[in-house]
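>>> Based on what follows, work out the 3D shape:
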Amino acid sequence: MRSLIEVQRKLLPDILAVMQKRYQILRSISFVEPIGRRTLAQMLGMSERVLRGEVEFLKNQKLIDIKPSGMSITKMGAGLLQDLESMMREISGINETEEKLKKALGLEDVVVVPGNSDEEPWVKSELGRACAYRIKAVLMGNNIIAVTGGSTMAAVADALTPDFSAPEQLLFVPARGGIGEDVQNQANTICAKMAERTGGKHRVLYVPDQVSPEVYKSVVNEPSIKEVLTLIKQAEIVLHGIGEAITMAKRRKTGKEEMEKIIQGHAVGEAFGYYFNEQGEVVHKVQTIGLQLEDLPYILHVFAVAGGASKAKAIKAYMNSKPKSTVLITDEGAAKNILACS
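The predicted structure is shown next:
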């Protein structure tokens, strides 16, 4: 396929450009259907006049339906999207980007999805779908899956389906306590949703994400909490996001003294309560209940899911401390920025 694509690039470059544009339109409709033409044009950064012609073509090919409620993809269109996926990754250079990212970050496996989730909200759904696919590939026997909170993990939950695995083989546990954010993005809520969508089971961890040393000693010895913490340590799979340092510190309502430490330490990234500078050094750590960074090397499969050009520094910083079993799932926006500063 690669040789054919190279020939097309040289002899018929316009055809590849048109194919990419129509693929992007189809893909965007499939993520947010039903959608109006004006909204789709804004989402794609395309004029309504240009989009109108493309939409008519796709309709005539029976790839989309147009109704008063908006445009939606047909069964034929969905099938074509699936068939085109590997070819479009080759055409767009994503496969090559993945290889470069592996070398730059010292990873054995990287997944890059098209787009930039900072600018295109639907890309986060694609990150979720890519993560769900990779998790399914490593499931074996009974599985305990530990999950952190955040909107990206919520997107992973949305991508899970009832045919994910035998229900009795899945147990979802929160990797740590809540962070005081929207309930829908807390680890407990996400675990419950994952269990509901797959038919699996879940456990809850009703503790704050950040506690004082005194409270920590008291809470971790509570029988119900101790039981869940034991399950978390036994997880074969961990799903987690990577945050920007200052954003995460603000979400935690970090005190003035600790915030100053994070700023003075030039922290750019955060994961599991650890704040990293660009060299990957830990400049601050909060006392959290749940999975710790030192636990990760003992986990069989660790999936780090984060996208958006703005998170490039955070992702790169965390990868200096990542365990060997880490698989990074990110988007083009973040990937290009990471490679640009490598």
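
>>> CA only for contacts and neighbour counts going forward, please
Fine.

>>> Can you mark which positions in stretch 282-295 are buried?
By neighbour count, and taking 16 or more other Cα atoms under 10 Å as the criterion, the buried residues in stretch 282-295 are 282-284, 286-292.

>>> and of these, the nearest to residue 236?
residue 291 (12.6 Å; Cα to Cα).

>>> Which residue, other than its chain neighbours, is closest to that closest one?
When the adjacent residues along the chain are set aside, residue 291 lies closest to residue 175, with 5.4 Å between them (Cα to Cα, 6 or more residues apart in numbering).

>>> how far away is that neighbour from residue 241?
Plainly put, residue 175 is 11 Å away from residue 241 if you go by Cα to Cα, to the nearest Å.

>>> So those two - more neighbours on which side?
In terms of neighbours (other Cα atoms under 10 Å), residue 175 is the more surrounded of residue 175 and residue 241; the figures are 30 against 22.

>>> please give me the structure for this one as well, since I'd like to look at both together:
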Amino acid sequence: MYSLIDIQKKLLPDLLAVMQKRYHILEYINQMQPVGRRSLAVSLGLTERVLRSEVDFLKTQDLITVASLGMSVTEDGRKLLVELRSIMREISGIVKMEQQLADKLGIQRAIIVSGNADEAPWVKNELGRATAQWMKSSLHGENIIGVTGGTTMSTVAKMLTPTKPDQNWLFVPARGGIGEDVKNQANTICSQMAENTDSKHRVLYAPDEVSKEMYESMIKDPNFTEVLHLIKSACMVLHGIGDAITMAERRKTSSENVKKLIAANAVGEAFGYYFNEAGEIVHKIQTVGLQLADLTAIQHVLAVAGGGSKAKAIAAYMKRAPKSTILITDEGAANQLLKG
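So this is what the prediction gives:
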């Protein structure tokens, strides 16, 4: 039997196209408000004439307000967006794409949010929101959550809200990160996550890359080994997936090693491991904290990465990821991954 949406797709495809367009305009205004018309037109790839018509309609329906500072979504507009999100996922075929992507990558589940993080900055917020919602729905009782650094994890932290009464969380950095931009260090992100969820956190004072001698010296400190034990005991790990060369440059990797990565066709990075398109490890840095092999013993592994430009990095890492992995990504990356 056809669903109502299937019938509309066959008999009223233009109606659904208009609905999707207006939804995306309303969602973008909601994420970027207050936003000007010209900026909105450029971001959405629409002419100002077309956008003006749509903005006038949304204003007439009391879904947005227009002021000198820009456009903003009204309370009615916000309520409508909440109700529309699940409907739009079905209309756009995202629900079906999620199953196809999980099957293709051989992982537990894929969660796809609308948009492409390469083109619209608000999509990264949606990745963070989807991650926060999954955490809230999956974790009960006392839980240790390991978190890596990076801009995506920083966005996840912003989207977290206070835990429920039956949730008691402890955030720990999954690996060292001193030396990176402070706001993107795992220690900083754990602190933000704990603050936003009314939880606790621990810190790991260790650089992103260490020598063997430094590591052996550090493990003599009981405080250090205690945090390492907590990290290994995590029931959930949140991590990003990086473009190989971008991550190497962020770590201030020597030009010699960058050349080696390029020669080895490295495309992705996670946990200090660099992968080529076949998923082979072509380089590894000595890091403190979780290693790739540790992930198989962790119940919930959430990999968060979006944007079509990340597709090769995601595909490469997923060839090594544990089967329990849940990938949270966007349409931009998902479409590229499904095309292969």
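
>>> still on that earlier bit, thought the residue nearest to residue 291 of the first structure was touching residue 148?
Yes: A contact is recorded between residue 175 of the first structure and residue 148 when judged using Cα atoms under 8 Å, the distance being 5.1 Å.

>>> what ranges do the strands span in the first structure?
Taking DSSP state E, the strands of the first structure run over residues 64-67, 70-73, 109-113, 143-147, 170-174, 201-202, 237-240, 243-244, 267-271, 274-277, 282-285, 301-305, 326-331.

>>> residues contacting the closest residue to residue 225 of the first structure other than its chain neighbours?
Leaving out its chain neighbours, the residue that sits closest to residue 225 of the first structure by Cα to Cα, 6+ apart is residue 205, at 6.5 Å. Residues touching residue 205 of the first structure, when contacts are defined by Cα atoms under 8 Å, 6 or more residues apart in numbering, comprise 173-174, 176-178, 188, 225, 228.

>>> mind redoing it with 7 Å?
Shown here is residue 205 of the first structure, whose contacts under the criterion Cα atoms under 7 Å, 6 or more residues apart in numbering are 174, 177, 188, 225, 228.

>>> now residue 286 of the first structure
Here residue 286 of the first structure is in contact with 210, 273-274 (Cα under 7 Å, 6+ apart).

>>> Kindly reformat those as CSV containing neighbour count and distance to residue 20 of the first structure.
Conversion of the contacts of residue 286 of the first structure to CSV gives the following (neighbours: other Cα atoms under 10 Å; distance: Cα to Cα, whole Å):
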residue, neighbour count, distance to residue 20 of the first structure
210, 20, 46
273, 23, 40
274, 20, 40
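
>>> Leaving out sequence neighbours, find the closest residue to residue 314 of the first structure.
Sequence neighbours aside, residue 269 is the residue nearest to residue 314 of the first structure in space, at 3.8 Å (criterion: Cα to Cα, 6+ apart).

>>> So what's the residue count around the one you found?
Taking other Cα under 10 Å as the neighbour definition, residue 269 of the first structure ends up with a count of 28.

>>> go on, residue 280 of the second structure?
Taking other Cα under 10 Å as the criterion, the count of residues near residue 280 of the second structure is 16.

>>> nearest spatial neighbour of residue 36 of the first structure, skipping sequence neighbours?
residue 70 (4.6 Å).

>>> returning to that earlier point: tell me which two in the buried residues of stretch 282-295 of the first structure are the farthest apart.
Of all pairs drawn from these, the one with the longest distance (Cα to Cα) is 283 and 290, at 20.0 Å.

>>> coming back round to it: next, work out how far apart the residue nearest to residue 225 of the first structure and residue 298 of the first structure are.
For residue 205 of the first structure, the distance to residue 298 of the first structure equals 21 Å [Cα to Cα].

>>> Likewise for residue 10 of the first structure?
Taking Cα to Cα as the measure, residue 10 of the first structure falls 49 Å from residue 298 of the first structure.

>>> before we move on, the earlier item: just to check, the residue nearest to residue 291 of the first structure is in contact with residue 147?
Yes: proximity of residue 175 of the first structure to residue 147 meets the contact threshold set by Cα atoms under 7 Å, at 5.0 Å.

>>> give me every residue that touches the alignment partner in the first structure of residue 282 of the second structure.
Counting by TM-score structural alignment, residue 282 of the second structure lines up with residue 283 in the first structure. With contacts defined as Cα under 7 Å, 6+ apart, the neighbours of residue 283 of the first structure are 262, 265, 267, 275-277.

>>> what about stretch 285-292 of the second structure, how long is it end to end?
In terms of Cα to Cα, the two terminal residues of stretch 285-292 of the second structure are separated by 12 Å.

>>> let me redo that: stretch 202-213 of the first structure
Between the opening and closing residues of stretch 202-213 of the first structure there is a gap of 28 Å (Cα to Cα).

>>> likewise stretch 234-254 of the first structure?
Between the opening and closing residues of stretch 234-254 of the first structure we find a distance of 30 Å, counting by Cα to Cα.

>>> and if you look at stretch 265-273 of the second structure?
End-to-end distance for stretch 265-273 of the second structure: 14 Å, by Cα to Cα.

>>> And stretch 318-336 of the second structure, by the same measure?
One end of stretch 318-336 of the second structure to the other measures 14 Å (Cα to Cα).

>>> And the helices in the stretch 151-300 of the second structure?
Taking DSSP state H, counting those that start in this stretch as the criterion, the stretch 151-300 of the second structure carries its helices at 151-159, 186-197, 212-218, 222-232, 244-250, 255-263.

>>> can you tell which of those is closest to residue 340 of the second structure?
The closest approach between residue 340 of the second structure and any of the helices of the stretch 151-300 of the second structure, judged by Cα to Cα, belongs to helix 244-250 at 18.9 Å.

>>> Mean deviation, that closest one versus the first structure?
Aligned to the first structure and superposed, helix 244-250 of the second structure gives a mean residue distance of 0.9 Å (mean Cα distance after the TM-score superposition for the first structure).

>>> For the first structure, which residue occupies the most central location?
Among the residues of the first structure, the one closest to the centroid is residue 305, at 3.6 Å (Cα atoms, centre = their mean).

>>> now that residue: how far from residue 21 of the first structure?
In this structure, residue 305 of the first structure and residue 21 of the first structure are separated by 26 Å, where distance is defined by Cα to Cα.

>>> swap in residue 57 of the first structure?
12 Å.

>>> Now render the strands of the first structure as CSV, adding distance to residue 87 of the first structure.
Shown next, in CSV, are the strands of the first structure (distance: least, Cα to Cα, whole Å):
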stretch, distance to residue 87 of the first structure
strand 64-67, 21
strand 70-73, 20
strand 109-113, 13
strand 143-147, 32
strand 170-174, 34
strand 201-202, 38
strand 237-240, 28
strand 243-244, 32
strand 267-271, 34
strand 274-277, 37
strand 282-285, 41
strand 301-305, 24
strand 326-331, 17
